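*Asks:* Sequence plus the predicted model coming up.
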Amino acid sequence: MLLELAIGDAYGAGFEYVDSALIRKHNDLSRYVRHPRHNIHRGAYTDDTQMTLAIAEAIVSGEPWTSAMLAQRFVEAFQRDPREGYAGGFYRFLQQVRDGEQFLQEIRPDSDKSGAAMRAAPIGIYPTPQQVIERCTIQAALTHNTRDGIDAAIAAALMTHYFLYHLGPKKALGTFLEEQVGGHNWSTPWSGKVGSKGWMSVRAAITALINSESMSELLKACIDFSGDVDTVATIALAAGSCSSELAQDLPTHLIEKLENGSYGRDYIRELDERLLALRV
């Protein structure tokens, strides 16, 4: 789960909000692409993956699931490995906060964008939808304490849960999500550019998943939407990696070229194993 979503994030980072012509030219999975404007190295993941790792570390730690614990995890993940990719205001905020306590005191948790959804996938490991919803609501409310922000995060977490626990075929994913998180037409196919709202990325990820037969096809489909495609790919590949209906065929060179520093590919693989071992 974590390795695949990091690949989706790193690959998608090169195409985030670029012209459609660049997507048509380079979205062939042959290599990681350097973004024409951002200072992110090819094969490097962004905030999507870094915050997801913080969530996964919190889960495997077994610590009480509290806002304070999660805020501290977010701060520590950034401080140990500062990187670009965060929204400008939140990046500056993380640069100046000392710890989780200050995070909670000073954060303005009123966003309805995709930040809470992009990091939610590991929460799908919990054995019931209700546990997923409860824990995802707590993590989302830290930064995205709006109905749309929280609902998008819950839907993203339930996507991985749906496949991890074999709750149905991928064609019925949208219907399942509508039963659990109403008001967003999750089963309605998405088309066109993906904007910054969390529900948009989730809707696009669902559409790409349902229409794809392999992980390679899925990754390309996520990028073809254009817009906030690294978030779409992060959400979709996390869920797709848990589905028995998708061929697990991501190109070897994308795996090998994913960054591999202290918190890169090898660390992600090890954390992935520990996370998935918790599935009941």
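*Replies:* Ah, there it is. Because the structure is a prediction, the values reported are computed rather than measured.

*Asks:* contacts and neighbour counts: CA atoms only from here.
*Replies:* Will do.

*Asks:* now whichever strand or helix holds A6: how far from the chain's centre is it?
*Replies:* In the assignment (DSSP states H and E), A6 maps to helix 2-13. Average the C-alpha atoms of helix 2-13, do the same for its chain, and the two points are 9 Å apart (C-alpha atoms, centre = their mean, to the nearest Å).

*Asks:* what does it rub up against?
*Replies:* Taking contacts as C-alpha atoms under 8 Å, 6 or more residues apart in numbering, the residues outside helix 2-13 that touch it are 32-33, 35, 40, 42-46, 48-49, 52-53, 122, 219, 223, 229-231, 233-238, 241, 254-255, 258, 265, 268-269, 271-272.

*Asks:* which residue is nearest the centroid of this structure?
*Replies:* M118 (3.1 Å; C-alpha atoms, centre = their mean).

*Asks:* structure B:
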Amino acid sequence: MLVEIAVADAYGAGFEFVEQEVIVAENKLIDYRAHQLSGIKGCYTDDTQMSLALAELMLKDIEWTQENIAEVFYECYKRDPVHGYAKRLQTAFSEAENAAIFARMINSDSFGNGAMMRSVPLGYFNSEAEVIDHATIQASVTHNHPIAIDASVCIALAAHAGLYGKVTLIELPEYLLSLGYKVNSGWHGRVKAISEDTLSAVISNLMGHNCYSTLIRNAVNFGGDTDSVAAISCGVASCYKETKKTLPEHLLKNFSKHSYGLDYLADLDSQLKNKYLADI
């Protein structure tokens, strides 16, 4: 899960909000492309780091509160800064003297996609009620808006349904609807960094593709917030048996981040499976 999120995130980051002509010319899945603003290549962004932070919290058996969630976000960034954070979070990381101050600075009613992009690991919780509760709390830390919270819940439930074998990918929209969440599976065009756009793009991507390579390429082809769509799509797809689970070997080889990199993420993946799925 986290390895797939990281590789898709790092590839998509090179195309984030670039012109469509660049995507047409360069989206060949041959290698990573440097991010147009940071200049960083082959390294994951905030999407993966915040997913990693929540995974670590899940493994620690610490109470699932807004304060503890903000603290793991703060600690993960401070030990290993990565690029891609929204301006308000980047400012908070830079100016907050401790996690408590950071928590106060990042509270917002934004309906951006920052809460949903980190929700995939929450699918490991054992019941739908737990998934909904934990996804709602973590979203409210930075995006306390009904649209952002619902999107966070939908992504976590999508992962949960695959991990626990409740539905196939093609049945996912119907499953979410049965729980009260209506999703659009016919998205076309560029994706804004808002929850509604990103959720629709992810669901549409999952309806049309079931292997990592095509999921990543199609996420980039949408344009806009390409790293978030690619990362969430591959993260959710990793939870389903029918997904062809082979990442491009050259992307694994050329992944440039070593501290808290693919080996660390693979270990977290293993720990999550052992903790939550050992009896399945």
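*Replies:* That came through fine. Since the structure is predicted, the reported quantities are computational estimates derived from the model, not experimental observations.

*Asks:* The helix holding A6 of structure 1 vs structure 2 - mean distance after superposition?
*Replies:* For helix 2-13 of structure 1, the mean deviation from structure 2 after alignment is 0.4 Å (mean C-alpha distance after the TM-score superposition for structure 1).

*Asks:* Average separation of whichever helix or strand comes after that helix from the aligned part of structure 2, please.
*Replies:* Where DSSP H and E defines the elements, the next helix or strand beyond helix 2-13 of structure 1 is helix 20-26. If you overlay the two and look at helix 20-26 of structure 1, the average distance to its match in structure 2 is 1.1 Å (mean C-alpha distance after the TM-score superposition for structure 1).

*Asks:* State the helix or strand in which A233 of structure 1 lies.
*Replies:* With DSSP H and E as the test, A233 of structure 1 turns up in helix 229-240.

*Asks:* In structure 2, what stretch matches the helix or strand just after that helix?
*Replies:* Using DSSP H and E, the helix or strand that follows helix 229-240 of structure 1 in sequence is helix 252-256. Under TM-score structural alignment, helix 252-256 of structure 1 corresponds to residues 249-253 of structure 2.

*Asks:* Assign a three-state SS to G84 of structure 2, would you?
*Replies:* Three-state call for G84 of structure 2 (DSSP: H, G, I helix; E, B strand; the rest coil): coil.

*Asks:* show me what contacts it?
*Replies:* Here G84 of structure 2 is in contact with 45-46 (C-alpha under 8 Å, 6+ apart).

*Asks:* Swap in 10 Å and give it another go.
*Replies:* Contact analysis of G84 of structure 2 by C-alpha atoms under 10 Å, 6 or more residues apart in numbering lists 13, 16, 35, 37-38, 40, 44-47, 49, 90, 227.

*Asks:* which of the contacts of helix 2-13 of structure 1 count as buried?
*Replies:* Among the contacts of helix 2-13 of structure 1, those buried by neighbour count (16 or more other C-alpha atoms under 10 Å) are 32-33, 35, 40, 42-46, 48-49, 52-53, 122, 219, 223, 229-231, 233-238, 241, 254, 258, 265, 268-269, 271-272.

*Asks:* which one's the longest helix in structure 1?
*Replies:* Longest helix in structure 1 by number of residues (criterion: DSSP state H): helix 147-164.

*Asks:* how far apart are the very next helix or strand once past that one and its match in structure 2?
*Replies:* Per DSSP H and E, the first helix or strand lying C-terminal to helix 147-164 of structure 1 is helix 173-180. Helix 173-180 of structure 1, aligned to structure 2 and superposed, deviates on average by 1.6 Å (mean C-alpha distance after the TM-score superposition for structure 1).

*Asks:* Return the angle between stretch directions for helix 173-180 of structure 1 and helix 147-164.
*Replies:* Orientation of helix 173-180 of structure 1 against helix 147-164 (axes from the mean of the first three to the mean of the last three C-alpha atoms, to 10 degrees) gives an angle of 120 degrees.

*Asks:* Next secondary structure after helix 173-180 of structure 1?
*Replies:* helix 198-211.

*Asks:* Can you check which part of structure 2 that next one sits on?
*Replies:* Under TM-score structural alignment, the match for helix 198-211 of structure 1 is residues 195-208.

*Asks:* circling back: contacts for the match of helix 252-256 of structure 1 next, please.
*Replies:* 3-4, 6-8, 10-11, 29-32, 42, 262.

*Asks:* at 7 Å what do you get?
*Replies:* With C-alpha atoms under 7 Å, 6 or more residues apart in numbering as the test, stretch 249-253 of structure 2 has contacts from D31.

*Asks:* count of residues packed around D31 of structure 2?
*Replies:* The tally of other residues near D31 of structure 2 (other C-alpha atoms under 10 Å) stands at 19.

*Asks:* helix/strand/coil for it?
*Replies:* Applying three-state DSSP: D31 of structure 2 is coil.

*Asks:* what separates the closest residue in space to it that isn't next to it in sequence from V167 of structure 2, distance-wise?
*Replies:* In this structure, D31 of structure 2 finds its nearest non-sequential neighbour in L251, 6.2 Å apart by C-alpha to C-alpha, 6 or more residues apart in numbering. According to C-alpha to C-alpha, to the nearest Å, L251 of structure 2 and V167 of structure 2 sit 30 Å apart.

*Asks:* cool, N274 of structure 2 as well?
*Replies:* Computed with C-alpha to C-alpha, the distance linking N274 of structure 2 and V167 of structure 2 is 22 Å.

*Asks:* Those two: which is more packed in?
*Replies:* V167 (17 against 11).

*Asks:* what's the burial count for the nearest residue to that one once chain neighbours are set aside?
*Replies:* Leaving aside its chain neighbours, V167 of structure 2 sits nearest to A161 (5.9 Å; criterion: C-alpha to C-alpha, 6+ apart). Neighbour count of A161 of structure 2, defined by other C-alpha under 10 Å: 25.
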